[in-house]
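Student: Kindly generate the corresponding structure for this input.
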Amino acid sequence: MPRVLIIEDDRAVREGVRLALRRQGHDVAAAVTGEDGLEQLRSFRPDAVVLDLMLPGMSGLEVCRRIRAHHQVPIIMATARGDDADIVVGLEAGADDYVVKPVRARVLDARIRAVLRRVGGASDGHATPRVEHHGDLVIDRAGLTVTHQGRPVALGPSELRLLLTLSASAGQVFSRQQLLEAVWEHDYHGDARLVDACVKRLRAKIGEPAGQPRHVHTVRGFGYRFGAR
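Tutor: Now for the predicted structure:
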C-alpha cells in the first residue's frame, strides 16, 4: 500500500484529499504546517509527498527545498495558483509534478501512481548496455545509479527517468511532448514546464556548466537531445 504524506493547512482540502486517497488504496498521513510535515517525513517515511505551495510560516517552497536536500522521495506540488512563475519556482525547487487546486482525486491518484512507477521501475524499455560511460558521466541502468567524475549523483525519480530516456537513444531529438509521455506518463497535451525545469535540475546535478551543456542539449523549437555535439 503506497504511503502518502499530505502537507496542507486548509482543513477541508486536507481531509478531502486524505479520504479520497484512502479510498484509492493509499496509506495516508497529514500535516498542517511545514515543520510538522518535515517531522512526519522522518517518522512516517512516505513513498510520496503531496505538498501545498502556500503554507503559513515555512513556505511550501522552503519545505520542498529541505526535503530535496536530504531525500529523493517524490514530491507533487499542489497550488491554488495557475501562475507560471509560482509553478516554475516550485518545479525548480525539486518538485516532480504538480496539480492545481481544486484537486481532483482521480487525477492526483494517477499522478502519485505514475511517479511511484518512476521510482520503482525506472527502466525505459530500451535494449542498452548495463553500464554506459559518457566521458565523466557513468550510468548504471541495472543498478539505477549515476556517477559524475567518480562521485554518486543523487537524482530524483523524474530526473533519473529523464536521463535514462534521453541517453538510451543518444543523438535522437525528443520533443517535450514525447518526454512528457515517456517520463511523466502525461498522455494529453501536457505542460512543457515540467520538462524544462527537470532538465535544468538534471544539468546542474551532472555538472553541466550554465549555457555549455556537454550531455543534454537543447534543440531550439523542438526539445532535447543527449550526446556529444
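
Student: going forward, measure contacts and count neighbours with C-alpha atoms only.
Tutor: Will do.

Student: count of neighbours near the residue nearest to residue 118 when sequence neighbours are not counted?
Tutor: Excluding its sequence neighbours, the residue lying closest to residue 118 (C-alpha to C-alpha, 6 or more residues apart in numbering) is residue 157, at 5.7 Å. Using other C-alpha atoms under 10 Å, residue 157 has 24 other residues around it.

Student: could you measure residue 157 against residue 84, distance?
Tutor: 23 Å (C-alpha to C-alpha, to the nearest Å).

Student: same thing with residue 114?
Tutor: 23 Å.

Student: neighbour count winner among these two?
Tutor: Higher neighbour count among residue 114 and residue 84: residue 114, with 16 against 10, using other C-alpha under 10 Å.

Student: who touches the lengthiest helix in the chain?
Tutor: Counting by DSSP state H, the longest helix found in the chain is helix 105-120. The contact list for helix 105-120 (C-alpha atoms under 8 Å, 6 or more residues apart in numbering) reads 17, 20-21, 24, 47-48, 74, 76, 96-97, 99, 157-158, 161, 183-185.

Student: Equivalent analysis for stretch 5-24, please.
Tutor: For stretch 5-24, contacts defined as C-alpha under 8 Å, 6+ apart pick out 27-34, 37, 40-41, 44, 46, 48-52, 55-56, 103, 105, 109.

Student: Now, those that are in strands?
Tutor: 27-31, 48-52 (DSSP state E).

Student: Between those, which sits nearest residue 65?
Tutor: Set against residue 65, the nearest of the ones in strands among the contacts of stretch 5-24 by C-alpha to C-alpha is residue 51 (11.6 Å).

Student: so where do the strands sit in this protein?
Tutor: With DSSP E as the criterion, the chain has strands spanning 3-7, 27-31, 48-52, 75-79, 97-100, 131-134, 137-140, 145-148, 151-152, 173-175, 216-219, 223-226.

Student: And the third one, what does it pack against?
Tutor: Packing partners of strand 48-52 (3 or more C-alpha pairs under 8 Å, 6 or more residues apart in numbering; DSSP states H and E): strand 3-7, helix 60-70, strand 75-79.

Student: ok, now which ones touch residue 47?
Tutor: 2-4, 73-74, 116.

Student: Quick one: neighbours of residue 9, just the number.
Tutor: Applying other C-alpha under 10 Å, I find that residue 9 has 18 neighbouring residues.

Student: and for comparison, fold this next one:
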Amino acid sequence: MKLLLVEDDNHVAAALSAVLARHGFDVTHARNGEEALRALVPEGAGFGVVLLDLGLPDQDGYEVCGKIRKRANIPVIMVTARSDVRSRIHGLNLGADDYVVKPYDTGELLARIHAVSRRIPHVDDTGATETVLRLGQMQIELPTRRVSVDGSVVQLTRKEFDLLALLAQRPGVVFRREQIISEVWQTSWEGTGRTLEVHIASLRSKLRMPALIETVRGVGYRLVAPVA
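Tutor: Below you'll find the predicted structure:
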C-alpha cells in the first residue's frame, strides 16, 4: 500500500518510514503541507492512507486535512501531540478518519492504518475504484465474489475468497499473519494460524498456481502477480 507520511521532523519520519517499510508499505515523505498536497495530484495519486502531523511549518495540519478531503477520498490519520478532546473533535469534524496522540505504540498505529484502509473501497494508481482485479490469467470480481483462471471459474469457500481478495488487492505487499487473521477471521486468536496455513495451501491447489502466494518466513504472506 502506498502511504503518504506528512511530518516535518526528518528524524521522526526516517524512523517511522523504516518501520512502515518493514511492514510492506511504500512510504512517501512530505515535509510540509505544500509537499503533501502536491503529492496527492492527480486524484490522490494512488495513496491508500495519509499520516498527517498537525504541527507543520508552512500551514496548520487542520487546514491541510480539509484540502485533502476536498481532493480525494483517502483515509487520513492525524498524528499529533495535541491530546485534548477539543482538538480531537475538531480534527474528526474536518474529515479525519482517526486521531493518534504522540507518543504512540507502533503496533497500535499499524492496526489503525489497516482499520481505516478497510473502510475505503480499493483504488488503483489513478484513483479509480476497482471492482475487478486482473492478475495474469486470473480475474477476481469483488462484487460477485467470482474467481476465474483462463476463463474457468474456480470454486472457493467464503474464507478462501476473502483471503485471496485481501492479498490480491496489494500484489507484492507482505501481509503479516496477525493482520490476515484479524481481517479475514476477525479474531486475534493464535490458534487460527494453522487454519490460515490450510487455506493458503488450498488456494495454491485450487488455483493451480503453487507460486502465486509466497511465504515470507517469520512474517506472513504476499501475492506474487502472475505473468499474463
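
Student: Once they're superposed, tell me the TM-score.
Tutor: The TM-score (TM-score structural alignment, normalised by the length of structure 2) is 0.51; 124 aligned residues with a C-alpha RMSD of 2.2 Å.

Student: what angle do the longest helix of structure 1 and strand 3-7 make?
Tutor: On the basis of axes from the mean of the first three to the mean of the last three C-alpha atoms, to 10 degrees, helix 105-120 of structure 1 is oriented at 120 degrees to strand 3-7.

Student: Just to check, residue 152 of structure 1 is in contact with residue 145?
Tutor: Yes - counting by C-alpha atoms under 8 Å, residue 152 of structure 1 touches residue 145, with 7.4 Å between them.

Student: picking up where we left off before, would you list the buried entries among the contacts of helix 105-120 of structure 1?
Tutor: Among those, those scoring as buried are 17, 20-21, 47-48, 74, 76, 96-97, 99, 157-158, 161, 183-185 (criterion: 16 or more other C-alpha atoms under 10 Å).

Student: Verify the stated contact: residue 196 of structure 2 with residue 182.
Tutor: No - judged on C-alpha under 8 Å, residue 196 of structure 2 makes no contact with residue 182 at a distance of 11.0 Å.

Student: Neighbours of residue 95 of structure 2, how many?
Tutor: Neighbour tally, residue 95 of structure 2, other C-alpha under 10 Å: 19.

Student: Residue 120 of structure 1 now?
Tutor: Residues near residue 120 of structure 1, counting by other C-alpha under 10 Å: 10.

Student: Now tabulate the strands of structure 1 in CSV and tack on distance to residue 60 of structure 1.
Tutor: Shown next, in CSV, are these (distance: least, C-alpha to C-alpha, whole Å):
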stretch, distance to residue 60 of structure 1
strand 3-7, 9
strand 27-31, 12
strand 48-52, 6
strand 75-79, 8
strand 97-100, 12
strand 131-134, 36
strand 137-140, 32
strand 145-148, 28
strand 151-152, 28
strand 173-175, 30
strand 216-219, 29
strand 223-226, 30
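
Student: Nearest to residue 64 of structure 1 among the ones in strands among the contacts of stretch 5-24 of structure 1?
Tutor: residue 51 (7.8 Å).

Student: So which residue is smack in the middle of structure 1?
Tutor: Central residue of structure 1 (C-alpha atoms, centre = their mean): residue 96, 2.0 Å from the mean position.

Student: show me what contacts that residue?
Tutor: 74-77, 115, 156-158, 194, 198.

Student: How about residue 168 of structure 2?
Tutor: 133, 223.

Student: one more time with 7 Å, if that's ok
Tutor: By C-alpha atoms under 7 Å, 6 or more residues apart in numbering, the contact list for residue 168 of structure 2 reads residue 223.

Student: quick one: it from residue 64 of structure 2, how far?
Tutor: In terms of C-alpha to C-alpha, residue 168 of structure 2 sits 32 Å off from residue 64 of structure 2.

Student: Over to residue 194 of structure 2?
Tutor: Counting by C-alpha to C-alpha - residue 194 of structure 2 and residue 64 of structure 2 are separated by 44 Å.

Student: Aligned against structure 1, show me the partner of residue 205 of structure 2.
Tutor: In structure 1, no residue is matched to residue 205 of structure 2 (TM-score structural alignment).

Student: Residue 205 of structure 2: neighbour count?
Tutor: Neighbours of residue 205 of structure 2 (other C-alpha under 10 Å): 11.

Student: Kindly report the same for residue 144 of structure 2.
Tutor: 9.

Student: Over to residue 117 of structure 1?
Tutor: Neighbour count for residue 117 of structure 1, taken as other C-alpha under 10 Å: 16.

Student: To which residue of structure 2 is it aligned?
Tutor: Per TM-score structural alignment, residue 117 of structure 1 is aligned with residue 118.

Student: separation between that match and residue 19 of structure 2?
Tutor: From residue 118 of structure 2 to residue 19 of structure 2 the distance is 20 Å (C-alpha to C-alpha).

Student: And residue 198 of structure 2, by the same measure?
Tutor: Residue 198 of structure 2 is 29 Å from residue 19 of structure 2, by C-alpha to C-alpha.

Student: got it, and residue 182 of structure 2?
Tutor: Distance from residue 182 of structure 2 to residue 19 of structure 2, by C-alpha to C-alpha: 20 Å.

Student: in structure 2, what residue sits furthest out from the centroid?
Tutor: Outermost in structure 2, C-alpha atoms, centre = their mean: residue 152 at 29.8 Å.

Student: can you put the contacts of residue 47 of structure 1 in TSV and add distance to residue 219 of structure 1?
Tutor: Output for these, formatted as TSV (distance: C-alpha to C-alpha, whole Å):
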residue	distance to residue 219 of structure 1
2	38
3	39
4	37
73	30
74	28
116	29
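
Student: Just the buried residues from these, in PyMOL please.
Tutor: The buried residues among the contacts of residue 47 of structure 1 can be selected in PyMOL (16+ other C-alpha under 10 Å) with this line:
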select buried, resi 3+4+73+74+116
